[in-house]
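A.B. asks: This is the structure alone, sequence omitted:
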């Protein structure tokens, strides 16, 4: 059973529909005390890091997520909240996955980074099974995780940044797998099959 963590900072339906297309019906969860009953969990997020972290803490999710020992996937802002800190609002994150979230230095390119882009897999991992450097996924963001030892796949838009990160049972995707067509479906399938 998959829980979609509802902090009120995401379009839950697009994530739910993506899993339903794969034959799984996740449960949208608003009660942190119920999290451990689920085999895996997804933390989506859209909006401003400061607001999202405040809501997450106020609603009691911080401890529940920190103590969760099964696969958990953060998507977009959800991924960023799993990290140490963010320049967006100078906010402290959950500190679960090493690395800081910094403003994406796009140079002459438009910001935010919005649209399809290639990802380059740098580490073998159950989450990246069947993904190649020809594969494109859909991004919408203006802040990004620095490439470091937790990076499984990266992308380049003005600068290199992490597209997929993982540490222990926690992982994050900066892009939206639920909006990334067949490649996104493969990634979500990989997440459902990931054993930790």
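C.D. replies: Yep, it's here. Computed from a predicted model, the values in this text were never measured in an experiment.

A.B. asks: okay, CA-based contacts and neighbour counts for the rest of this
C.D. replies: OK.

A.B. asks: mind listing the helices for the chain?
C.D. replies: Under the criterion DSSP state H, helices of the chain are mapped to 12-21, 49-58, 61-67, 77-81, 181-193.

A.B. asks: between the ones you listed, which gets nearest to residue 102?
C.D. replies: Residue 102 sits nearest to helix 77-81 of all those, at 9.8 Å, using C-alpha to C-alpha.

A.B. asks: Relative to the centre of the protein, find the outermost residue for me.
C.D. replies: residue 108 (26.5 Å; C-alpha atoms, centre = their mean).

A.B. asks: and residue 43, how many residues sit next to it?
C.D. replies: 26 (other C-alpha atoms under 10 Å).

A.B. asks: Alongside the first one, take a look at this:
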């Protein structure tokens, strides 16, 4: 299986690559369009600035490739937010627009922002992505922005308010948490994505 981790210059690439290797698969970190086009599974990780990530994708001529990709893509944290249409970060950034959903600053005054650490995730319906993962399982989060619950939400998290923890539209998937830092549940989710 050809597995690609897209190099957005702002991701936890090597931790993800190591987790994939633990499952028994080899992956390649790249921004080469030809290699990405030949992948069976694609990971779009991200940490930090959404503007920097979009600029990197634009510079590498990956915007249209990603928008019209027919292979399974899993956006992780900032990578999930890139799949939306617009983010409030950096006074507003237009993103890939695969999901017709905005990314908003988490708005609560009761708990610290960014939302960092372990929190529970509940899924709305049975899905292959959640195979052998129990309801209310813990995953590791590190983010200040999130998507509200929307038509593409297949799992959610509660941090004073509900937000989308996992989204899906056709072959596009996004997780707001970091599965590569989420222990056994995160490993299982990555395994499920690779075996779908």
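C.D. replies: It's in. These figures come from a predicted structure and were not determined experimentally.

A.B. asks: what do we get in the second structure for the residue farthest from the centre of the first structure?
C.D. replies: Matched by TM-score structural alignment, residue 108 of the first structure corresponds to residue 110 in the second structure.

A.B. asks: okay but its match is in contact with residue 160, surely?
C.D. replies: Yes: counting by C-alpha atoms under 8 Å, residue 160 is a contact partner of residue 110 of the second structure at 7.4 Å.

A.B. asks: Where do the strands of the second structure begin and end?
C.D. replies: With strands called from DSSP state E, the second structure shows them at 3-6, 27-30, 41-46, 72-77, 86-87, 93-94, 102-105, 115-123, 137-143, 145-147, 153-159, 161-169, 172-175.

A.B. asks: Tell me the helices and strands packed up against the fifth one.
C.D. replies: Identification of packing neighbours for strand 86-87 of the second structure by 3 or more C-alpha pairs under 8 Å, 6 or more residues apart in numbering; DSSP states H and E yields strand 93-94, strand 102-105.

A.B. asks: again with the fourth one
C.D. replies: Contacts defined by 3+ C-alpha pairs under 8 Å, 6+ apart place strand 72-77 of the second structure against strand 41-46, helix 78-82, strand 172-175.

A.B. asks: swap the cut-off to 10 Å and go again
C.D. replies: In terms of contacts (3 or more C-alpha pairs under 10 Å, 6 or more residues apart in numbering; DSSP states H and E), strand 72-77 of the second structure is packed against strand 3-6, strand 41-46, helix 78-82, strand 137-143, strand 161-169, strand 172-175, helix 183-195.

A.B. asks: now for the ones you listed, which one comes closest to residue 54 of the second structure?
C.D. replies: helix 78-82 (7.6 Å).

A.B. asks: List the residues that contact residue 109 of the second structure.
C.D. replies: By C-alpha atoms under 10 Å, 6 or more residues apart in numbering, residue 109 of the second structure lies in contact with residue 160.

A.B. asks: just checking, residue 35 of the first structure touches residue 66?
C.D. replies: No: with contact defined as C-alpha atoms under 10 Å, residue 35 of the first structure does not count as touching residue 66 (11.1 Å).
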